[in-house]
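K.L.:
one predicted model, sequence on top.
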Amino acid sequence: FSISRHNEYQVLHAIEPLNLGPKPIFVHEQGLLVEWIDGITLTKDGIELEELLPIAATIHQYHSSSIPVVPFSYISRIDHYWLELEGKYVGSEFETLYKQWRSEPSVEQIPLALCHFDLGCYNLVRGEQGVKVIDW
């Protein structure tokens, strides 16, 4: 999903008042330094749905239009992965699948929302200040 530590820095800086993740400290072309979150990485059994839902809702309700990052483009990602195959599957059932995925879904325009894209338990840390989301 074209990881950008600069984008991650921008997101972490923007959501800092929400106290959802680590504070960004420094971004460089070779990486991102964030505050250490002391705690334990959660497992599936380590968090109840009732605790996870408010975290996910807070993330998705954040007005992401103020964050200076390029919005996610489903079509661009599909095209990127297809082009990475360097024409190996042209004319095959995979090209048919690519064309199908590229044209779907056809949904009406919805407001922008902040998305984590990898909100698995391994990116949740429980510490003294509650559950924090890492690896944006």
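P.N.:
Yes, it's here.

K.L.:
every contact and neighbour count from this point should use C-alpha atoms.
P.N.:
Fine.

K.L.:
from Ile15, how far out is Gly130?
P.N.:
16 Å (CA to CA, to the nearest Å).

K.L.:
in terms of neighbours, single out the busier of the two.
P.N.:
Neighbours of Gly130 and Ile15, each counted by other CA atoms under 10 Å, are more numerous for Ile15; the result is 20 against 11.

K.L.:
in the top helix by length along the chain, which of the residues would be classed as buried?
P.N.:
In the chain, taking DSSP state H as the definition, the longest helix is helix 49-61. Of all the residues in helix 49-61, those buried under the rule 16 or more other CA atoms under 10 Å are Ile59.

K.L.:
pull the residues that contact it.
P.N.:
Contact with helix 49-61 is made by 20, 113-116, as judged by CA atoms under 8 Å, 6 or more residues apart in numbering.

K.L.:
recalculate using a threshold of 7 Å.
P.N.:
Helix 49-61 is touched from outside by 113-115, with contacts defined as CA atoms under 7 Å, 6 or more residues apart in numbering.

K.L.:
now the helices for this protein?
P.N.:
Using DSSP H, helices in the chain cover 5-14, 49-61, 74-84, 93-103.

K.L.:
this is the other structure I want to compare:
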Amino acid sequence: MESFDQSVLRVLSDVEFITARPLSGGLSNRCWLLELRHHTPRHKPDSSLRSAPQNVSYVWRPNAASSRAFGVSRQHEYQILSLIQSQHIAPAPYRLLESGLLVEWVTGQVVEEEQTTSSDNTKQLPLLSDVELMALQARVHQLPMPTWRLEVKSKAEHYWQFIPEHVKTPLLQSVYADFQYNALPIGFADTCCHHDLGRYNIIQTEDGGYKIIDWEYAAAGDPSLDLALTINANGLDPLMAVNAYCSALQITGTQEWHQAVALWQPWCEFLSLLWFLVGAELWQDDTYTEQALQLLVTLTDK
């Protein structure tokens, strides 16, 4: 098993390293759960009493080959988490380092669409309904907007550079050229967008609320694109999802939103296709290749 490189903590003179373990489930990243001990100072100069050292858990999100290949900026991630920290919808950022980012560990459980039980029927996973998910999506779009933007064609071009030449079949090259040549859909004014609002990135906290994690793709962008990405990531019915989203924001004219989401959906599949091909090269994982081939078939059948 890969060991954690403790050299990243040398600049953190106010903490003591306790433990580290790799986190599973991350697709773009291979992150670590760290336990660090904070040594608090004396309450008063003349006091002989010290506060007990406090152990705190953080997620270490490194700058690595994967973050470069996927075009992830830890500086941007730190900035958006700092910008929205007062909204209590995301992990609090702790420290931005040259080699990565430390953020608060959110205690809780990843939400599911339906109630499920463990094999011993003693543990239930928290439920987040589709309507609640759309309300959370609406809340994201009302957050303060970052200063950088997701440029879809630039993102596609970035992914393309990290796909091996032998993978770029004539069919794949044709699909890539067609999308890069075609005009982007015209949707709505930019808002804050998460761009990866799958249930796998939503935690129900111990107080019953919800926090969204993994803001590495967050940027200003067309909210209808973000909505289309959320629909695809969660396998939602577009009609229901758009209506629920518009209801959450008290939008009465839903037809424009339905049209915009429908126009963005092939672009979402196109970006996902390229993303999976980059992931397949990074992780040498056949499941990424299989997902990419399914998307390629979907796009060429339309």
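P.N.:
Arrived safely. These figures come from a predicted structure and were not determined experimentally.

K.L.:
where do the strands of the second structure begin and end?
P.N.:
15-22, 32-38, 54-62, 93-97, 100-104, 108-110, 191-193, 202-205, 210-212, 219-221 (DSSP state E).

K.L.:
in TSV: these, plus distance to Leu273 of the second structure.
P.N.:
Putting the strands of the second structure into TSV (distance: least, CA to CA, whole Å) gives the following:
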stretch	distance to Leu273 of the second structure
strand 15-22	27
strand 32-38	27
strand 54-62	24
strand 93-97	31
strand 100-104	27
strand 108-110	25
strand 191-193	20
strand 202-205	23
strand 210-212	24
strand 219-221	20
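
K.L.:
possible to save the ones you listed as JSON lines with mean neighbour count?
P.N.:
Below are the strands of the second structure laid out as JSON lines (neighbours: other CA atoms under 10 Å):
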{"stretch": "strand 15-22", "mean neighbour count": "16"}
{"stretch": "strand 32-38", "mean neighbour count": "19"}
{"stretch": "strand 54-62", "mean neighbour count": "19"}
{"stretch": "strand 93-97", "mean neighbour count": "17"}
{"stretch": "strand 100-104", "mean neighbour count": "20"}
{"stretch": "strand 108-110", "mean neighbour count": "17"}
{"stretch": "strand 191-193", "mean neighbour count": "25"}
{"stretch": "strand 202-205", "mean neighbour count": "21"}
{"stretch": "strand 210-212", "mean neighbour count": "21"}
{"stretch": "strand 219-221", "mean neighbour count": "24"}
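
K.L.:
and the residue nearest to Phe70 of the second structure when sequence neighbours are not counted, how many neighbours?
P.N.:
Distance criterion CA to CA, 6 or more residues apart in numbering; nearest residue to Phe70 of the second structure, sequence neighbours excluded, is Tyr159 at 6.6 Å. If you count neighbours by other CA under 10 Å, Tyr159 of the second structure ends up with 22.

K.L.:
also Asn182 of the second structure?
P.N.:
9.

K.L.:
and it, what pairs with it in the first structure?
P.N.:
Under the alignment (TM-score structural alignment), Asn182 of the second structure maps onto Glu104 of the first structure.

K.L.:
before we move on, what about Ala92 of the second structure?
P.N.:
Counting by TM-score structural alignment, Ala92 of the second structure corresponds to Lys23 in the first structure.

K.L.:
give the contact list for its match.
P.N.:
Taking CA under 7 Å, 6+ apart as the test, what Lys23 of the first structure contacts is 12-13, 16, 34-35.

K.L.:
columns distance to Gly87 of the first structure on top of the residues you listed, output as a markdown table?
P.N.:
Shown next, in a markdown table, are those (distance: CA to CA, whole Å):
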| residue | distance to Gly87 of the first structure |
| --- | --- |
| Leu12 | 38 |
| His13 | 40 |
| Glu16 | 43 |
| Val34 | 40 |
| Glu35 | 43 |
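
K.L.:
relative to Glu95 of the first structure, how far out is the match of Ala92 of the second structure?
P.N.:
Lys23 of the first structure is 43 Å from Glu95 of the first structure, by CA to CA.

K.L.:
do Leu83 of the first structure as well
P.N.:
Taken as CA to CA, the spacing of Leu83 of the first structure relative to Glu95 of the first structure amounts to 11 Å.

K.L.:
more neighbours: these two, which one.
P.N.:
Glu95 (15 against 11).

K.L.:
tell me how far the equivalent of that one over in the second structure lies from Leu271 of the second structure.
P.N.:
Under the alignment (TM-score structural alignment), Glu95 of the first structure maps onto Gln173 of the second structure. Noted for Gln173 of the second structure: a distance of 14 Å to Leu271 of the second structure, by CA to CA.
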